[in-house]
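# Model the following, please.
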Amino acid sequence: MSAAEAQAGWAIIGDTERIRPMQTQPGMRCEMRVILGAVVTAAVLIMAGCAGGPGGAPSARTAQDMPAWYLNPSAVYPDQVYLTAVGTGDTRRDAEQQALAGLSQIFEADIEVDMTTRERYREIMTAQGTLSETEVELAQTTNVRSAQTLLNVQTGEAAVDQSGRVHVIAYIERIPTGRLYVELIEKNGNQVQYFLDEAAVSGTLVREYAYVSAAAVVAAGNELLRDQLRIIAPAMGQIVRLSYTYEDVLRRRVDLAGRMRVSVVITDDEGDRVGGVLRQALGDERFPVSSEDPVLRITGRVSLEPVALSDEFETVRWVLNLAMSGPDGSALISYDDQGRASAVTIDSARAFAYRDIQDAVAKNFVRSMRRYFDGLVLGN
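Now for the predicted structure:
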C-alpha cells in the first residue's frame, strides 16, 4: 500500500483487495481485523454497517480516496514496462475477468484462428511432448470473454468502492513475458519444421497431407503468439526468425488437399440431405468431391422409422452409419450415430430428424476425419 493510499484510509483485504475503513462518531471506537477466508466477507458487511456519516448513510468518496493505480494506472505501472487493464465487477472474480478481457482487446490480431484449430493445436503439442506441462497450461485460453489467448497475465491489487463494486488491475510485464513468448515461438517453429520434414518423406499422399495439416495447425497457433509478441515487446518480435513462412505452409496444405479426391455415396438419403452436408463439409476442408479415381471413399446409410411413444406427438427414430476407406479400400473411419425426433406431424418429425443427422455429420463425422489425420502424425 502506498503512503497516499494509507493516508486515504484504504485497508487491504486478503493481501490484495482494499476497502475504506469504518468511520466513527466522536467517542465511538470501531475496531476491525481483516483476515483471510470466509471471515473476509463478514468483515466487509460489518464495515459497511459501521461506515458512513450521520444516520449511517455512506459518505461520498472523492477522487483522492481511490488508489493511484485506479486513477492513473500508468503512474504505478509505466507503459514502457507494463500493459494494463482495470476491470470492475460485483465480485473479485468478475472484476478479474473484465480486466483480462480488457487486456485481450489491446491485441487486435490479424490472424484469426477458429476454436477447432485451437483444440487441435493443444492436442498435438501435448501429445508430442514439445511443451512442458507448465507451458501447455500457459498456452491455454485465459477464460476471458474474448478469443484472444494471452500468456503470463497477472492480477494485482483490488479495491472495493463505496457502492461495493470491486476493481482489479491486470497487467503483463513486457520484457519477462516477451522472453517467454520467444521461447514458445521457437519451440513451435521447430515442431512445424519437423512436421514438414516428415511430410517430405511420408511416402503416401494421405500421410503427407496429415503431416502438413498438423504443421499448419501449429503454425497458426504460432502466428497468434508472434502477433501478440509484436505488441508486448516489439523489438523482440523483430528478431524472431523461423525456418518457414506461414503463407507457404497454408499454400502447401491447400495444394495437397486439392489432390485428395473424395467420393460420397449415401443410400436411403432422402433428397440428398446427408450427402449435400457431407460435400459442403469436405469443401470446407478443401477436399474435392469426385467419383473419378478417388483417394478416399465415404459410404453410408440413413435409416428413419416411426416409433410410438406418445399419442400427442409423432416420433421418428433415426440411425446414421458412415465409413471412410483409403485408396486400397482399407477402413479408416467408422462412424455410427442415432437419435429420436418428435413433432406434431410425421413430416415435421422427419424434418427434425434430418436436421439432427446433418448436425451430426457436419460436426462429429468431420471431427472424426480430422482426428484420423492427426492420429497418423501422433502415431495413434
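
# all contacts plus neighbour counts: C-alpha atoms, from now on.
OK.

# Any figure for the gap between the closest residue in space to Asp110 that isn't next to it in sequence and Ala109?
Spatial nearest neighbour of Asp110, chain neighbours left out: Asp227 (7.4 Å); criterion: Cα to Cα, 6 or more residues apart in numbering. Distance, Asp227 to Ala109, using Cα to Cα, to the nearest Å: 6 Å.

# And the strands in this structure?
In the chain, strands defined by DSSP state E lie at 11-13, 17-19, 82-89, 154-160, 166-173, 262-267, 296-307, 314-325, 331-343, listed in chain order.

# One more, so I can put them side by side:
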Amino acid sequence: MTIMKKTLMLLISITFVVGMGCGSSGNTSGNSNSNGIPGWVENPGSEYSEAKYLMAVGSGSTLNEARGDAFSQLSQIFQMDIDATQQLTTEVIDRSTNNNFYSESTSQLLNNIKIGTNQELMNTSILTSEVDKFGTYHALAGMDRAETSRIYSQEISNNQIKISEFENNASNESNILQKLVLLTKARAVASANEVLTRQLNVIQGGAGTGGDATTTLTRIQEKFRAIQQQANVSIQSDNATYTVKSAVAGAFQKEGFSIIENTENAILGVTINYQTQEANLNRDDAEFVKWELVIEIEDKQSDRSFRTFMVEGRDGAPSYSDALKRADFTARNKIEKDFAQFLNNELLQIN
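Sure thing, here's the model as predicted:
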C-alpha cells in the first residue's frame, strides 16, 4: 500500500470517528419527540434508573422556573401518595416544631410534604435539563432513594426512642396535667413518625402507608383521649362577658380540656378578670372604652400557679354600647390568638 493510500484511509477513519462523536454530544434532538421535547420528559426512566432515583419533571419559561417546578412536582409525589385523611396537618407540624418536639432533622424531612417553588428536597438534584425547539425549558429532579431511605430510617428509629420515653413517663405519672402534657408530646412525635414512615415507603417505591407507625399513633391517641376525660377545667369570673368567657373556654377545649362547673373535679382552676371603663378622649363623634383582661391559671392537683396572662386595649364606636361590643370583639381575638399561644406554651413546657 502506498503512502498516499494509507494517508487517505487514515483521514477517512478520523472523519468517521469525529462524526460519531458529534452525533453523541449535548445535542439530544435524536432523543426528542416530534414536538422537539426531550424523551426523558415523558419517560424519565429512559435516561436514569428508576430504582436509584425518585424522579419528577418540571417545565417553565426559564431554567429556574423549570427547576422549581421539578422540585415542586417531586414534593407532590409525597402529597398524592400519602393518605389524604392522615391527621398531621401543616399547622400541627409547624406548631410542634416551634415547641421543639421534633429534632431539626425530623423538621427538615417533614418539609418534603410542603409543596413550594424552588424548594430543594433532601438528597435531591437536577439530573438534567434542556430547552425544546419552542423555547420551553425542562428539568428532571431526582432524589437518591438509597441514601435518603437511610436518613429516614435513622430518624424514625430516633423518634421511636423519644415516643417510648414520653409514653413510659406518662404511665408512671400520677398528675393528670403532667400525663396530658407527656402524651401530647408523644402524640406529636408519633404523628411525625407516621408521616416519615409514609414518606419512606414512597421513596422505596411502595404505597404511602404508615405500618407500625400508624399502630403506635393509634395507641397513643387512645391513651390521650382517656386522659382527656379526666382533664377538667373550671372557669370562674364575676365580670367577664359571655363572649370573653366563651373564648377562654374555647382555648382550653382546643388543647383537649373539658369545661365543668364543679370546681372539686377540676384539675385546673381559671379565674378571669375583665374590667371595662369609659375613656374620655373629648371626641364628639365617638365614645371609647378602655378594657383590661387578666387570666390566672392554677394546677389544683399540685397547687402550682402559672404565669398570669394580661392584655389591655381601647376601642371606640359611635355609641358607648357599641364601643363595649367592639371591646368584646377585640378581647375575643386576643384570646383566640395570643392567649391560645400563651396557654400552649405554658402547659407544654412543663417538665
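
# Tabulate the strands of structure 1 (a markdown table), appending distance to Val144 of structure 1 and mean neighbour count.
Listed next are the strands of structure 1 as a markdown table, based on distance: least, Cα to Cα, whole Å; neighbours: other Cα atoms under 10 Å:
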| stretch | distance to Val144 of structure 1 | mean neighbour count |
| --- | --- | --- |
| strand 11-13 | 24 | 20 |
| strand 17-19 | 21 | 21 |
| strand 82-89 | 12 | 22 |
| strand 154-160 | 13 | 20 |
| strand 166-173 | 12 | 24 |
| strand 262-267 | 39 | 18 |
| strand 296-307 | 39 | 18 |
| strand 314-325 | 37 | 19 |
| strand 331-343 | 34 | 16 |
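
# can you list the ones you listed in JSON lines and add distance to Arg273 of structure 1?
Formatted as JSON lines, the strands of structure 1 follow (distance: least, Cα to Cα, whole Å):
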{"stretch": "strand 11-13", "distance to Arg273 of structure 1": "60"}
{"stretch": "strand 17-19", "distance to Arg273 of structure 1": "57"}
{"stretch": "strand 82-89", "distance to Arg273 of structure 1": "47"}
{"stretch": "strand 154-160", "distance to Arg273 of structure 1": "50"}
{"stretch": "strand 166-173", "distance to Arg273 of structure 1": "50"}
{"stretch": "strand 262-267", "distance to Arg273 of structure 1": "10"}
{"stretch": "strand 296-307", "distance to Arg273 of structure 1": "10"}
{"stretch": "strand 314-325", "distance to Arg273 of structure 1": "12"}
{"stretch": "strand 331-343", "distance to Arg273 of structure 1": "16"}
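
# Identify whichever of those lies nearest to Ala200 of structure 1.
Closest approach to Ala200 of structure 1 among the strands of structure 1 (Cα to Cα): strand 296-307, 20.6 Å.

# Also compute the angle for that closest one relative to strand 262-267, please.
Between strand 296-307 of structure 1 and strand 262-267, the angle comes out at 20 degrees (axes from the mean of the first three to the mean of the last three Cα atoms, to 10 degrees).

# counting contacts, what elements does strand 296-307 of structure 1 pack onto?
If you count contacts as 3 or more Cα pairs under 8 Å, 6 or more residues apart in numbering; DSSP states H and E, strand 296-307 of structure 1 packs onto strand 262-267, strand 314-325.

# Ok, which of these comes nearest Gly87 of structure 1?
Of these, nearest to Gly87 of structure 1 by Cα to Cα is strand 314-325, at 48.2 Å.

# mean per-residue distance, that closest one to structure 2?
Taken against structure 2, strand 314-325 of structure 1 registers an average deviation of 2.6 Å after superposition, with mean Cα distance after the TM-score superposition for structure 1.

# Show me what that strand is packed against.
If you count contacts as 3+ Cα pairs under 8 Å, 6+ apart, strand 314-325 of structure 1 packs onto strand 296-307, strand 331-343, helix 346-360.

# Quick check: buried residues in the longest one?
Along helix 346-360 of structure 1, these residues count as buried under the neighbour rule (16 or more other Cα atoms under 10 Å): 346, 348-354, 356-358, 360.

# Ile260 of structure 2 matches what in structure 1?
Here Ile260 of structure 2 is matched to Ser290 in structure 1, going by TM-score structural alignment.

# you'd agree its match is up against Ser263?
Yes - look at Ser290 of structure 1 against Ser263 with Cα atoms under 8 Å: they come within range, at 5.1 Å.

# Same list, the buried residues of helix 346-360 of structure 1, but as TSV with distance to Glu208 of structure 1 please.
Formatted as TSV, the buried residues of helix 346-360 of structure 1 follow (distance: Cα to Cα, whole Å):
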residue	distance to Glu208 of structure 1
Ile346	47
Ser348	45
Ala349	44
Arg350	41
Ala351	40
Phe352	39
Ala353	37
Tyr354	35
Asp356	34
Ile357	31
Gln358	30
Ala360	28
